[in-house]
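*Asks:* Can you look at this prediction? I've put the sequence above it.
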Amino acid sequence: MKRDHDKLEGKIVLITGASRGIGKQTAMDFASKGVGVIILVARTQSKLVELESIIRGGTELRQVNVVSYRCDVSNRREVGELAQKVIDKFGYVDILINNAGVGIYGNLEKQTAEDLELVMRTNFLGTAYCTKAFLGSMLKRRSGHIVNVASVAGSFGVAGMACYSASKYAILGFSESLYHELHGTGVEITVVSPIGVKTEFFNHVSFGWKKPNYAGFFLEPQTVSKAILKASCSSRLEIMVPFYIRAGVWLKQTFPYFLNPLVGWLFRRQLNKTKSASNDMSR
């Protein structure tokens, strides 16, 4: 059986949301595995240029061809233009990492319609747009792997993050449907669902100064990146990080009347603590 390093060697990898956090770490980790091309995609060009320099400057990473494109994945036209440029230049993409995502924290009644649309367009529609844009070339070659970065919030509705949870539930349903559609085509799809991660995700003003912490700890970006690399070589539908969170999902589905009230209490408690902390800071 081939090692993951051998499976990735020479591959063309495209990563959305690549300028920071999980995406940035994933780009650097793919580069260290001997892939042929890394295509970085994000909204902020300056951060993409900075990451290009980091990858090119790494002692072990110099042989990697790295290019970047500024693109807002929530914009269907921009995604179409991105796909055309990439296909024209490289012909195809072997591995597509749909990682771009945003979150806004707080009660739904206090969020604007624009807030809701931003989260759904970026997290779900961005994933769907990019998948559709590159799927055709994968199917023609009968080869390719799509990795969609979701969240444990796609299995548990989180108080204070209704739209974010909805977007991640949507990614799970979308990916499961495609998993069945793509059977026998040579194209595979895997979802990576982590708990909270130490990234700039929580820098949004809606989180205030206190991050909601449901698991008692946060993952490092390297931990999630490792799961994404594993997913790109896996035939599984979903990889949860950490793996034992799967037990909580099983309990929720098997004993919903017992677990849902407990989970709801935990989420409401975190929401109220974050509200109190924000109010104290504003006094």
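*Replies:* Sure, I can see it.
*Asks:* use CA for all of it now, contacts and neighbours both
*Replies:* Noted.
*Asks:* residues near Tyr129, how many?
*Replies:* By the criterion of other CA atoms under 10 Å, Tyr129 has 22 neighbours.
*Asks:* so it makes contact with Glu81?
*Replies:* No. Counting by CA atoms under 8 Å, Tyr129 does not reach Glu81; the two are 11.4 Å apart.
*Asks:* and the closest residue to Ser151 other than its chain neighbours, what does it touch?
*Replies:* Leaving aside its sequence neighbours, Ser151 sits nearest to Ser193 (CA to CA, 6 or more residues apart in numbering; 4.0 Å). By CA atoms under 8 Å, 6 or more residues apart in numbering, the contact list for Ser193 reads 149-152, 154, 238-241.
*Asks:* Those residues in strands, which ones?
*Replies:* 149, 238-241 (DSSP state E).
*Asks:* Any chance of a markdown table for the residues you listed, columns neighbour count?
*Replies:* Shown next, in a markdown table, are these (neighbours: other CA atoms under 10 Å):
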| residue | neighbour count |
| --- | --- |
| Val149 | 26 |
| Glu238 | 21 |
| Ile239 | 20 |
| Met240 | 18 |
| Val241 | 20 |
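*Asks:* out of all of them, which helix in the chain is the longest?
*Replies:* In the chain, with assignment by DSSP state H, the single longest helix is helix 256-282.
*Asks:* Just the buried residues of that one, please?
*Replies:* 260, 263, 266-267, 270-271, 274-275, 278 (16 or more other CA atoms under 10 Å).
*Asks:* Ok, stretch 155-162 next?
*Replies:* Taking 16+ other CA under 10 Å as the criterion, stretch 155-162 shows 155-162 as buried.
*Asks:* got a list of contacts for that stretch?
*Replies:* Against stretch 155-162 from outside (CA under 8 Å, 6+ apart): 103-108, 165-166, 169, 249, 264, 267-268, 271.
*Asks:* ok, and here's another one to check against it:
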Amino acid sequence: MHDLKNKTVLITGGGSGIGKLMGRMVLEKGAQLIIWDINQANIDQTITELAAFGSVTGYQIDVTHVEKVTATAQLVKQKHGVVDVLINNAGTVVGKYFHEHSLRDISFTMELNANAPMNIALAFLPDMMAQRSGHICNIASSAGLISNPKMSVYAASKWSMIGWSDSLRLEMQALKTGVGITTVTPYYINTGMFDGVKSVIPILNPEKVSKRIISAIERNKIFVSMPWTVRFVRFAQGLFPIWLFDWFVGKVLGVYSTMEHFKGRS
């Protein structure tokens, strides 16, 4: 997807955080923006702020409800035509030890972070394939590459997303569909979602993250890891014994203790 001008871009979780920032950026590039968000107040505020940049429409939706995804996707197609770019950005985190999770915590995290992106992609992908162009960008996490205390269910959902996203990329390539797939694996981003996290590794700037993601879509990049050192996680896991990897990541980098004071977004 080399040029976003006159393209229709749909961003889930587009009413706040990097979803909102990416929305502004695609509008600045001449795209038509559609945002899906569970929070109507955030949608209204975002539309007010971004209307000066171009055409923006919002839909209030809980994407964990499959029937609502199907119905809202159909409405979007009727009103806006084919969605050229889908950015699966909506997500949630529960910062607890696994035994402290409720069944609701587990099911909601998996539905929102893992199942919803697949259900949404399924709604829009056939149209992209029919026109032989399009792009799906899936915002996963570095937690989908590395285990971490108090992130077990979140990590599970993001490992799932990465596996699906990259498998989908291979399918689109094998079928020569013209549809690109980008998987994004960022470290903690300073959006409020991970408030309370303490990290030796710098927490990412939302504006810079958003810019890199939009650039990756334009350049049809396969994987985007932030910071760049994240791309070596799998290599290190395969090269070193687990005890040495745990010592370096847990004790030296302090990753395993980053969630000790997690508060999250209020």
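*Replies:* Yes, it's here. As the structure is a computational prediction, the values presented were derived from the model and not from experiment.
*Asks:* In the stretch 1-150 of the second structure, mark out all the helices, start to finish.
*Replies:* 17-28, 40-50, 66-80, 103-110, 116-131 (DSSP state H, counting those that start in this stretch).
*Asks:* I'd like to know which of the ones you listed is closest to Asn89 of the second structure.
*Replies:* With CA to CA, the closest approach to Asn89 of the second structure among the helices of the stretch 1-150 of the second structure belongs to helix 17-28: 6.4 Å.
*Asks:* ok, now which ones touch the equivalent of Phe245 of the second structure over in the first structure?
*Replies:* Matched by TM-score structural alignment, Phe245 of the second structure corresponds to Leu259 in the first structure. By CA under 8 Å, 6+ apart, Leu259 of the first structure lies in contact with 251-252.
*Asks:* nearest spatial neighbour of the counterpart of Ile120 of the second structure in the first structure, skipping sequence neighbours?
*Replies:* Using TM-score structural alignment, the partner of Ile120 of the second structure in the first structure is Cys130. Sequence neighbours aside, Val79 is the residue nearest to Cys130 of the first structure in space, at 6.4 Å (criterion: CA to CA, 6+ apart).
*Asks:* Could you check how many residues crowd around that neighbour?
*Replies:* Neighbours around Val79 of the first structure, by other CA under 10 Å: 22.
*Asks:* Surely it touches Asp72?
*Replies:* Yes. Under the criterion of CA under 8 Å, Val79 of the first structure makes contact with Asp72 at 7.3 Å.
*Asks:* Quick check: chain neighbours aside, which residue is closest to Gly34 of the first structure?
*Replies:* In space, and not counting its chain neighbours, Gly34 of the first structure is closest to Glu9: 4.8 Å by CA to CA, 6+ apart.
*Asks:* Distance of the one you found relative to Ile95 of the first structure?
*Replies:* 12 Å (CA to CA, to the nearest Å).
*Asks:* now the equivalent of Met240 of the first structure over in the second structure, nearest residue through space, not along the chain?
*Replies:* Using TM-score structural alignment, the equivalent of Met240 of the first structure in the second structure is Ser225. Excluding its sequence neighbours, the residue lying closest to Ser225 of the second structure (CA to CA, 6+ apart) is Thr185, at 4.8 Å.
*Asks:* The one you found - that's part of a strand, no?
*Replies:* Yes. Assessed by DSSP: H, G, I helix; E, B strand; the rest coil, Thr185 of the second structure belongs to a strand.
*Asks:* Tell me which residue of the first structure matches up with it.
*Replies:* Match for Thr185 of the second structure (TM-score structural alignment): Ser193.
*Asks:* likewise Ser102 of the second structure?
*Replies:* Match for Ser102 of the second structure (TM-score structural alignment): Thr112.
*Asks:* Okay, that match and Ala159 of the first structure: tell me how far apart.
*Replies:* Noted for Thr112 of the first structure: a distance of 17 Å to Ala159 of the first structure, by CA to CA.
*Asks:* And for Ala277 of the first structure?
*Replies:* Ala277 of the first structure is 17 Å from Ala159 of the first structure, by CA to CA.
*Asks:* swap in Tyr179 of the first structure?
*Replies:* Distance from Tyr179 of the first structure to Ala159 of the first structure, by CA to CA: 29 Å.
*Asks:* And for His145 of the first structure?
*Replies:* In terms of CA to CA, His145 of the first structure sits 33 Å off from Ala159 of the first structure.
*Asks:* quick one: Ile34 of the second structure and Asn42 of the second structure, what's the gap?
*Replies:* Applying CA to CA, the value for Ile34 of the second structure to Asn42 of the second structure is 14 Å.
*Asks:* who's more crowded, the two?
*Replies:* Neighbours were counted for Ile34 of the second structure and for Asn42 using other CA under 10 Å; Ile34 has more, 22 against 18.
*Asks:* Tell me the counterpart of that one in the first structure.
*Replies:* Match for Ile34 of the second structure (TM-score structural alignment): Ile39.
*Asks:* could you check the distance from the nearest residue to its match once chain neighbours are set aside over to Lys33 of the first structure?
*Replies:* Closest residue to Ile39 of the first structure apart from its sequence neighbours, by CA to CA, 6+ apart: Leu14 at 4.5 Å. Per CA to CA, Leu14 of the first structure is found 15 Å from Lys33 of the first structure.
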